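**Q** Give me the fold of what follows.
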Amino acid sequence: MAKVLYSATASLDGYIAGPGGDMSWLSDHLGGDNPTAERLLNNVGAILAGNGTFGGDDPNRGTDSEGAFGGQYHGPVFVLTHRPPAEPPADVTFVGDLHTAVAQAKEAAGDRYVNILGANVAKQCIEAGLLDEVLMFFAPVLLGDGVRMFDHPGGTKVRLEPLPGETEHWYRVVY
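**A** Below you'll find the model as predicted:
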């Protein structure tokens, strides 16, 4: 059965996007060999993204690397939104309910991961008890402002435990 994973690259101060969703900072930190990222890509069976992430800034826009995982992901994509486009792309499913979106993405993923893209969807999955794992990659940069990898005003403690045998920033969510 599919597991739901939130993976992202963050600045060392915890931002996955700059102010206004700017992702241009990430282009300086892409590329190179990363066995964990390659293994992850090979194990993603579906992507679940928020509408802001889906239609947002792509540091590779207009290049062969545009899209999820630097354009290397080719598979089912589900977008959680209450405002689907009038003419949706043929290869994207727009869903208005979190539980339905996760269920459809898990079915499409089979025994592989549903990879969450976007902090808001990840937060919703945490609050609903639907997130299984978190994998963070860190880029050597400080952004100082933007979209945090997890933001819950007033604070929320989410307990994570390292996954045995995995990279140091791959965790199981403990509810």
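**Q** use CA for all of it now, contacts and neighbours both
**A** OK.
**Q** Quick check: closest non-adjacent residue to residue 50.
**A** Spatially, and ignoring its direct neighbours in sequence, residue 50 is nearest to residue 80 (4.9 Å; CA to CA, 6 or more residues apart in numbering).
**Q** shouldn't the one you found be in contact with residue 95?
**A** Yes - contact criterion CA atoms under 8 Å: residue 80 and residue 95 qualify, at 5.1 Å.
**Q** who touches both of these two?
**A** The contact sets of residue 80 and residue 95 overlap at residue 101 (CA atoms under 8 Å, 6 or more residues apart in numbering).
**Q** Same drill for the two, tell me which one is more crowded.
**A** Just comparing residue 80 and residue 95: by other CA atoms under 10 Å the higher neighbour count belongs to residue 80, 24 against 21.
**Q** What helices and strands are in contact with the lengthiest helix in the chain?
**A** Longest helix in the chain, counting residues (DSSP state H): helix 98-109. Helices and strands touching helix 98-109, by 3 or more CA pairs under 8 Å, 6 or more residues apart in numbering; DSSP states H and E, are strand 44-50, strand 77-80, strand 113-117.
**Q** which stretch among the ones you listed comes nearest residue 170?
**A** Residue 170 lies closest to strand 113-117 among those, at 13.2 Å (CA to CA).
**Q** this one next, for a side-by-side:
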Amino acid sequence: MVQLSAIQADITSLDVDAIVNAANNSLLGGGGVDGAIHRAAGPELLAECRTLGGCETGEAKLTEGYSLPAKYVIHTVGPVWHGGNHNEEALLASCYRQSLMLAKQAGVKTVAFPCISTGVYHFPKHLAAEIAVSTVKEVLSNDDQIEQITFVCFGSDDYQTYIRLLE
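**A** Next up is the predicted model:
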């Protein structure tokens, strides 16, 4: 049975098999967690991302972790919030599904997720957390390969939301 937890931390410092990057469509780095992951991983990450041809919203792609403690980075592009009438919820759930599929294919046992789409993409934080937790539980309900999922929160509000959802 997979263990789910939430922490307030810097995702780039975690010693897990894979961290998930809330990336933009180019995969070439950006602000927030995306920029932090690219800076911490080093220039090799950008070089590998340049070979991937970008990524569609709701999809995910896998790279090496380079200078990060994590062996892999799973890049996923979350939806920009446009009021909830543009398939945003399904696209966000797809980010978690696709990321977990890649993690399984890579033989990963521990994965750390940031709060996807809740920064500059303005997805409502509580709704995003509900989608994250329910999707991960659904995908991993009959799975014994992945042992630990950590939801990594930047702010204390996000952290408190995840703690409540995981109780």
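**Q** Overlay the chains and give the TM-score.
**A** Laid over one another, the chains give 0.40 as their TM-score (TM-score structural alignment, normalised by the length of structure 2), with 111 aligned residues with a CA RMSD of 4.9 Å.
**Q** thinking again about what came up before, what angle sits between the longest helix of structure 1 and strand 113-117?
**A** Orientation of helix 98-109 of structure 1 against strand 113-117 (axes from the mean of the first three to the mean of the last three CA atoms, to 10 degrees) gives an angle of 130 degrees.
**Q** Who are the contact partners of residue 47 of structure 2?
**A** Counting by CA under 8 Å, 6+ apart, residue 47 of structure 2 has no contacts.
**Q** and it, what element?
**A** helix 43-50 (DSSP states H and E).
**Q** Could you do residue 121 of structure 1 as well?
**A** Assigned by DSSP H and E, residue 121 of structure 1 falls within helix 119-127.
**Q** Quick check: next helix or strand after that helix?
**A** strand 133-139.
**Q** tell me the angle that next one makes with strand 113-117.
**A** Going by the same axes, to 10 degrees, strand 133-139 of structure 1 makes 50 degrees with strand 113-117.
**Q** So which other helices or strands are in contact with strand 133-139 of structure 1?
**A** strand 3-11, strand 170-174.
**Q** Distance to residue 120 of structure 1 and mean neighbour count for those - can I get that in TSV?
**A** Below are those laid out as TSV (distance: least, CA to CA, whole Å; neighbours: other CA atoms under 10 Å):
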stretch	distance to residue 120 of structure 1	mean neighbour count
strand 3-11	11	22
strand 170-174	17	18
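**Q** need those in a markdown table with distance to residue 124 of structure 1, can you?
**A** What follows is those, written out as a markdown table (distance: least, CA to CA, whole Å):
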| stretch | distance to residue 124 of structure 1 |
| --- | --- |
| strand 3-11 | 11 |
| strand 170-174 | 14 |
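**Q** right, and the ones you listed - which one's nearest residue 35 of structure 1?
**A** Smallest distance to residue 35 of structure 1 across those (CA to CA): 13.4 Å, for strand 170-174.
**Q** angle of that closest one against strand 133-139?
**A** 140 degrees.
**Q** for strand 170-174 of structure 1, packing partners?
**A** The contact analysis (3+ CA pairs under 8 Å, 6+ apart) places strand 170-174 of structure 1 against strand 133-139, strand 159-162.
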